[in-house]
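> Need a 3D model of the following:
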Amino acid sequence: MGKPTLNDLRAFMVVAARRSFVQAAGELGVSRSALSHAMRGLENDLNVRLLHRTTRSVSLTEAGHGLLARLHPVLSDLDRALDDVARDDEALRGTLRINGSEGAIRQLLQTVVPRFMAKYPQMELDLVSDGRFVDIVAEGFDAGVRLGEAVPKDMIGVRISEDFRFLAVASPRYLRKYGQPGTPEELQWHRCIRQRLPGGKRYRWEFARHGHAFTIDPPGALTMDSNTLMIEAALRGLGIAYVPETYARDAMARKRLVAVLDDWCPVVPGLFLYFSGSRHIPAGLRAFVDLARHAPGNESGRST
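Reported below is the predicted structural model:
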């Protein structure tokens, strides 16, 4: 019987978690054929079959389940030991992958990222701006950033921003020409800049007042998929945009945009950095979370 390598054992754990050579290969950064060959080699070294393979799926044999159960605590302890050593000499290394919307990544760039990169210069950050709500575990991310209400219940969330509002905004030029709506229902007589979500659906505008909440799909000839571009369109007088207030704040301060229906725009939960609490948390992620909890303006940084 041969002697399995640590890399092969880690690769086996990823295959077991993903139940797919394609997904596991993508997470590990190797080809599917190379991963399959490595798993064959591991089975030959141990002289036992670990995986049932079909053209569409991968599942564990009884021996595979047994090996996985023994590997989890052993490799987790090893990872913790290596992480502790890395943190002791302040020489964190590796890559931290974080997924979030464009606005969420911008928030990190304004708060946590500069401090993290200055403190841990040997760490690499891979920040993916994605409008889709992805399964961070299945797609190989260490963490994600979303609105508090969108954080999955089985995840640990750390607040990185205060609560804020989505605002309906328009340029003074537009309002001089078309007037200002007094209620959300009056938007049907206006030109609205609508937003297309990554899945193809249009984003419905949310309003609330005196305990009455509702959503509308406003009319409009212009649809976009970027809050930044929607602000640009509103600045050009092309219609009313509905965006997070952080995108409109600068233009409003300079009187280039005006909030409309201000009393109808509700507060929404702020942004949270979230990650799985059911698996080992790498030292790099722990360091990033610690900085996020104590970011300027977020000293309370509570978890969910």
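> Only C-alpha atoms from now on, for both contacts and neighbour counts.
Will do.
> if I look at residue 251, how far off is residue 36?
Distance, residue 251 to residue 36, by C-alpha to C-alpha, to the nearest Å: 54 Å.
> Sorry, wrong one. I was asking about residue 157.
Counting by C-alpha to C-alpha - residue 157 and residue 36 are separated by 35 Å.
> before we move on, what about residue 228?
Taken as C-alpha to C-alpha, the span from residue 228 to residue 36 is 44 Å.
> So for these two, which residue has more residues nearby?
residue 36 (18 against 14; other C-alpha atoms under 10 Å).
> any idea how far residue 172 is from residue 255?
Taking C-alpha to C-alpha, one finds residue 255 at 8 Å from residue 172.
> Those two: who's more crowded?
Counted by other C-alpha under 10 Å, residue 255 and residue 172 do not tie: residue 172 has more neighbours, with 20 against 11.
> In contact with that one, which residues are there?
Residues near residue 172 by C-alpha atoms under 8 Å, 6 or more residues apart in numbering: 237, 256-258.
> Which two of the residues you listed have the greatest separation?
The span of those, defined through C-alpha to C-alpha, is set by 237 and 258 at 11.4 Å.
> between these two, what contacts are shared?
Common neighbours of residue 237 and residue 258 (criterion: C-alpha under 8 Å, 6+ apart): 170-172.
> among those, which are in strands?
Counting by DSSP state E, the shared contacts of residue 237 and residue 258 place residue 170 in strands.
> Please list all residues in contact with the nearest residue to residue 166 once chain neighbours are set aside.
Excluding its sequence neighbours, the residue lying closest to residue 166 (C-alpha to C-alpha, 6 or more residues apart in numbering) is residue 244, at 4.2 Å. Neighbour list for residue 244: 164-167, 227 [criterion: C-alpha under 8 Å, 6+ apart].
> quick one: which of the residues you listed has the most company?
residue 167 (29 neighbours).
> ok, that residue - contacts?
So residue 167 contacts 241-245, 259-260, 262, 265 (C-alpha under 8 Å, 6+ apart).
> And residue 299, by the same measure?
Shown in contact with residue 299 (C-alpha under 8 Å, 6+ apart): residue 293.
> Would you do the same for the sequence below? I want to compare the two.
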Amino acid sequence: MRVFVTVEEQGGFAAASRKLDISPAAVTRAIVALEQQLGVKLIQRTTRNTRLTDAGHQYYEDSKAILASIAAANEAVAGANAEPHGTLTVTASVLFGRMYVMPSIVNYMQKYAKVKVVAHFVDHVTNLVEEGIDVAIRIGELPDSSLRAIKVGQVRRVLCASPAYLQQHGVPQQPADLLKHAIISASALSPKVEWRFGATASAEKLAMQPRLMVSSIDAAMAAAIGGLGITHLLSYQVKSEVERGTLALILEDHEQPPWPVHVVHREDKLGSSKVRAFIDDIVHDLRNHPNLK
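Below you'll find the model as predicted:
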């Protein structure tokens, strides 16, 4: 299994042999033996490249999960109280990661010199099992899964604009008033922009026609601070600007219920001292952060 997974991850037999420090012939023998044992073809091989079969794709995903479980079991048996060591992989959204996760990572790495950290700060949902991620910080309701989740706080969807814009164009009193204003959308991935208001199942929905669509939170905030219009962001993203007076919140009585913030991890990683120590740190830090209450 380990040889098979390495062949796929390294892109070929020769690269896998170098990674595993065994001969190319040994790699070939291992794959042939595995295919004979299973009775299926896992890899299509040509003189130039390798490609997984349909059965190979499924076996690759299952093998990765199994190997990860074995590594976790070995680490747990080696000593639950051992000093954290190895590589820890963490993911969060870009802005939240920079503002709230990185300080915890820095403190964690200063405490545990034997740990390396890989931090994926991306604005899309990652698959912890398939991508080998140990801990994720997620904002919003979670789907049912085999993952474990610890709630650490909450954030709100808020509407905001610069005081100068509101003074010039007026302060909206009802959600429908937004249709008369310049709108800044913080997602340029879809031409359809729908904002929701209210806490009930029959919450009001408005199809917005943004004057500006951008693909980053920072860009939307900059445009709003510059007086271009009204944008819809998360409370933690704009808290500092609101406190400084460069942005003002509007229509607070029409906000949706707060979104939970969770620390999510794979249950089979509980035996890992490096993961357990980081979870303890990040949970403590986020639960005590005033911007997430």
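> Just give the TM-score of the two.
Once superposed, the chains reach a TM-score of 0.76 (TM-score structural alignment, normalised by the length of structure 2), with 267 aligned residues with a C-alpha RMSD of 3.5 Å.
> quick one: which of residue 237 and residue 258 of structure 1 has more around it?
Each of residue 237 of structure 1 and residue 258 has its neighbours counted (other C-alpha under 10 Å); residue 258 has more, 24 against 18.
> now the equivalent of that one over in structure 2: how far from residue 236 of structure 2?
Taking TM-score structural alignment, the alignment pairs residue 258 of structure 1 with residue 248 from structure 2. Per C-alpha to C-alpha, residue 248 of structure 2 is found 14 Å from residue 236 of structure 2.
> just residue 274 of structure 2 next, same as before
28 Å.
> can you check residue 121 of structure 2 too?
In terms of C-alpha to C-alpha, residue 121 of structure 2 sits 16 Å off from residue 236 of structure 2.
> These two - which one has more neighbours?
Applying other C-alpha under 10 Å to residue 121 of structure 2 and residue 236 shows that residue 236 carries more neighbours, namely 21 against 18.
> Aligned to that one, what sits in structure 1?
Residue pairing (TM-score structural alignment): residue 236 of structure 2 is matched to residue 246 of structure 1.
> Its match: what secondary structure?
Secondary structure, DSSP: H, G, I helix; E, B strand; the rest coil: residue 246 of structure 1 is helix.
> which of the contacts of residue 244 of structure 1 does structure 2 keep?
Checked against structure 2 using both residues aligned by TM-score structural alignment, their matches' C-alpha atoms under 8 Å, those keep these contacts: 164-167.
> could I get the residues you listed as CSV with secondary structure and distance to residue 141 of structure 1?
What follows is those, written out as CSV (DSSP: H, G, I helix; E, B strand; the rest coil; distance: C-alpha to C-alpha, whole Å):
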residue, secondary structure, distance to residue 141 of structure 1
164, strand, 26
165, strand, 28
166, strand, 28
167, strand, 31
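> Turn these into TSV, including distance to residue 97 of structure 1.
Shown next, in TSV, are those (distance: C-alpha to C-alpha, whole Å):
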residue	distance to residue 97 of structure 1
164	26
165	28
166	28
167	31
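> with those in mind, which one is nearest to residue 182 of structure 1?
residue 167 (14.3 Å).
> what about the longest helix along structure 1, distance to the chain center?
Longest helix of structure 1, by residue count under DSSP state H: helix 62-88. With C-alpha atoms, centre = their mean, to the nearest Å as the basis, helix 62-88 of structure 1 stands 26 Å off its chain's centre.
> In it, which residues have enough neighbours to count as buried?
Buried residues in helix 62-88 of structure 1, defined by neighbour count with 16 or more other C-alpha atoms under 10 Å: 64, 67-68, 71, 75, 79, 83, 87.
> Closest to residue 17 of structure 1 out of the residues you listed?
Using C-alpha to C-alpha, residue 68 is the member of the buried residues of helix 62-88 of structure 1 that sits closest to residue 17 of structure 1, with 9.6 Å.
> now the strands for structure 2?
Here structure 2 has its strands, by DSSP E, at 43-45, 50-52, 86-92, 115-121, 135-139, 148-155, 157-161, 183-185, 193-197, 204-208, 212-213, 230-234, 248-250, 259-265.
> Please identify which of these is closest to residue 103 of structure 2.
strand 115-121 (12.2 Å).
> Read off where that closest one ends up in structure 1.
Residue span in structure 1 matched to strand 115-121 of structure 2, by TM-score structural alignment: 123-129.
> Give me the mean deviation of the matching stretch from structure 2.
On superposition with structure 2, the mean distance recorded for stretch 123-129 of structure 1 (mean C-alpha distance after the TM-score superposition for structure 1) is 1.3 Å.
> Give me the distance from that stretch to the chain's centre.
11 Å.
> can you list contacts of it?
Contact with stretch 123-129 of structure 1 is made by 92-102, 105, 117, 284, as judged by C-alpha under 8 Å, 6+ apart.
> buried set for that stretch?
123-124, 127, 129.
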